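Enquirer: Next input, structure requested:
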Amino acid sequence: MKKLTMLPIASNLTGSLNFNQLSDLVGDFEWHTLDHSNWNESYPYKPQVKFKIGYTKNELLLRFDVAEEQLRGNYSDVNQNVWEDSCVEFFISFDDRKHYYNIEFNLIGTGLIGYGSPDKSTRNRLSAAEIETVQAFSMIERHSGTDKRWSMIQVIPLAVFKFDDTSDLKGKTIHGNFYKCGDNLKNPHFLSWNKIDNPTPNFHLPKFFGELVFG
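Expert: Below is the predicted model of the structure:
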């Protein structure tokens, strides 16, 4: 099981924010990579993906950097099938993986957030108003070459995790995983930070979450 430490961010993420300001706040933080192409025989294509994450008293700040051959951002309304687009995902559990939140955003900033147990019949989506409290800042680089590059920074209010007590997280260890997918891209792929040992693609397996420490 992988383990990472999320460092605190001194500034409060209030007022008018932009991509460059947020990037600077985590500029010295460690990059982590999505190394695991868990179903490589069926889905051999592997984009380059890395991320970094920090936190304040009231928010998580999560940045993804992606290099992939195709960009797709067809969905523009919350809770649509964003996993079919160029999509990055973050699953997080505060109760030792009994329940978890799945936070999924495509490259144009359209979000989907669900909550519940691994049994899909128990899972529910958050409301559009709740999902839209997550601020998503995207930057797409257009240049010649095989891969196209894009970055996303998400400011995730801890209030989104409404079924858990997030009032005092410093020093606590929780669980989560980070993903990149694109089900309807010409080369579908399913990458993860912590390895998933399952015969078919499935991110909804919290037993394969890694440890996240609020440093």
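Enquirer: okay, CA-based contacts and neighbour counts for the rest of this
Expert: Will do.
Enquirer: Thought Asp85 was touching Arg72, still the case?
Expert: Yes. With contact defined as C-alpha atoms under 8 Å, Arg72 reaches Asp85; the gap is 5.0 Å.
Enquirer: Overlap in contacts, these two.
Expert: In terms of C-alpha atoms under 8 Å, 6 or more residues apart in numbering, Arg72 and Asp85 are both contacted by the residues Leu107, Leu185.
Enquirer: So those two - more neighbours on which side?
Expert: Between Arg72 and Asp85, Asp85 has the larger neighbour count (other C-alpha atoms under 10 Å), namely 24 against 17.
Enquirer: In contact with that one, which residues?
Expert: Leu71, Arg72, Gly73, Asn74, Tyr75, Asn106, Leu107, Cys181, Gly182, Asp183, Asn184, Leu185.
Enquirer: same deal with Leu60?
Expert: Contacts of Leu60 by C-alpha under 8 Å, 6+ apart are Ile53, Gly54, Gln154, Val155, Ile156, Pro157, Leu158.
Enquirer: Please give the structure of this sequence too, so both can be compared:
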Amino acid sequence: MWRRIHLILWFIGLMLACKSEIYSQDKVLKVKEIKYSGQVGLVQVSQLLEKHVALEHVDLINWDKFSYHPEVAFRIAHSNNAIWLKYYVREKNILANVEETNGPVARDSCVEFFFDPLGDGNYYNFEFNCIGTIHLAYGPGREKRQFVDPKTIRNLIKVESSLGTQTFTEKTGDFTWEMTIIIPAGVLTHDSEIKLKGLKANGNFYKCGDATSQPHYLTWNPVGTERPDYHRPEFFGRLIFQ
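Expert: Just a heads-up that it's a prediction; the model follows:
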């Protein structure tokens, strides 16, 4: 009897230790506030991010089968209850087939920002192919996504890519591209009263290209799954909005 209790306690302790080890890997990113009065456009946002915010890197390969490693970095800040985000990508293959909002942009050359504002497991998946086509949904997991209305997306989110807006088949070479994004809190339709300043949230940043010649899956915070799976909020890092 006591031996069984001892084994149970040992097993519980082992599980807690494993959980602690997983969460000890979580990154913490302080999202700086940039104060700006009046209307701000994508050009100004790009310049202000360059001036005031340090680079972060999306550089983790969690799955050995997908070893291709594009160079990916980003800067993030917030201002006037909007998230400012800029990605920098260098890769060998670029692809942009999807032009419809909420289409399967992850099949193209794609960067992503998954954002759990309340830290409760319900998150928004912001996905952008390399010409700025947006996919945005909300929910607690991969199978329970609710799309944000395409008109709301197009009216509220501003995005500009250095590759333009026209679709194209895959090109192979040595390509660099940048994307600047403004995400107002108003597009968080399931959290309409949220204030970014002082918010303690969870999130992760990704780079993928499912249908490219070299499929790849890079992350900012480690993801401890057997196969590539970005829809795992238990592996999000911490985002502290200053």
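Enquirer: before we move on, back to that, what would the contacts of Asp85 of structure 1 look like in TSV with secondary structure and distance to Trp39 of structure 1?
Expert: Shown next, in TSV, are those (DSSP: H, G, I helix; E, B strand; the rest coil; distance: C-alpha to C-alpha, whole Å):
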residue	secondary structure	distance to Trp39 of structure 1
Leu71	coil	21
Arg72	coil	22
Gly73	coil	24
Asn74	coil	25
Tyr75	coil	25
Asn106	strand	21
Leu107	coil	23
Cys181	strand	12
Gly182	coil	14
Asp183	coil	13
Asn184	coil	16
Leu185	coil	16
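Enquirer: now stretch 66-77 of structure 1: which residue numbers in structure 2?
Expert: Using TM-score structural alignment, stretch 66-77 of structure 1 corresponds to residues 89-100 of structure 2.
Enquirer: Just the buried positions in the matching stretch, please.
Expert: Val89, Arg90, Glu91, Lys92, Asn93, Ile94, Leu95, Ala96, Asn97, Val98, Glu99 (16 or more other C-alpha atoms under 10 Å).
Enquirer: now the contacts of Leu60 of structure 1 in JSON lines, with neighbour count?
Expert: Shown next, in JSON lines, are the contacts of Leu60 of structure 1 (neighbours: other C-alpha atoms under 10 Å):
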{"residue": "Ile53", "neighbour count": "22"}
{"residue": "Gly54", "neighbour count": "21"}
{"residue": "Gln154", "neighbour count": "21"}
{"residue": "Val155", "neighbour count": "21"}
{"residue": "Ile156", "neighbour count": "21"}
{"residue": "Pro157", "neighbour count": "21"}
{"residue": "Leu158", "neighbour count": "18"}
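Enquirer: Show me these that map onto strands.
Expert: Using DSSP state E, Ile53, Gly54, Gln154, Val155, Ile156, Pro157 are the members of those that sit in strands.
Enquirer: For the lengthiest helix in structure 1, name the packing helices and strands.
Expert: Identified as the longest helix of structure 1 according to DSSP state H is helix 19-25. Packing partners of helix 19-25 of structure 1 (3 or more C-alpha pairs under 8 Å, 6 or more residues apart in numbering; DSSP states H and E): strand 135-141, strand 148-157.
Enquirer: The residue nearest to the spatial centre of structure 2 and Leu16 of structure 2, how far apart?
Expert: Centroid-nearest residue in structure 2: Phe113, 1.6 Å away (criterion: C-alpha atoms, centre = their mean). Between Phe113 of structure 2 and Leu16 of structure 2 the computed distance is 29 Å (C-alpha to C-alpha, to the nearest Å).
Enquirer: Likewise for Phe114 of structure 2?
Expert: Taking C-alpha to C-alpha, one finds Phe114 of structure 2 at 26 Å from Leu16 of structure 2.
Enquirer: out of those two, which sits in the more crowded spot?
Expert: Each of Phe114 of structure 2 and Leu16 has its neighbours counted (other C-alpha under 10 Å); Phe114 has more, 23 against 12.
Enquirer: Can you show me the strands along structure 2?
Expert: 28-33, 56-57, 60-61, 71-79, 82-96, 110-116, 123-129, 134-139, 146-147, 158-161, 168-184, 200-208, 217-219, 237-241.
Enquirer: what's the closest of those strands to Ser20 of structure 2?
Expert: strand 237-241 (14.0 Å; C-alpha to C-alpha).
Enquirer: If anything else comes up later, I'll come back, but that's it for now.
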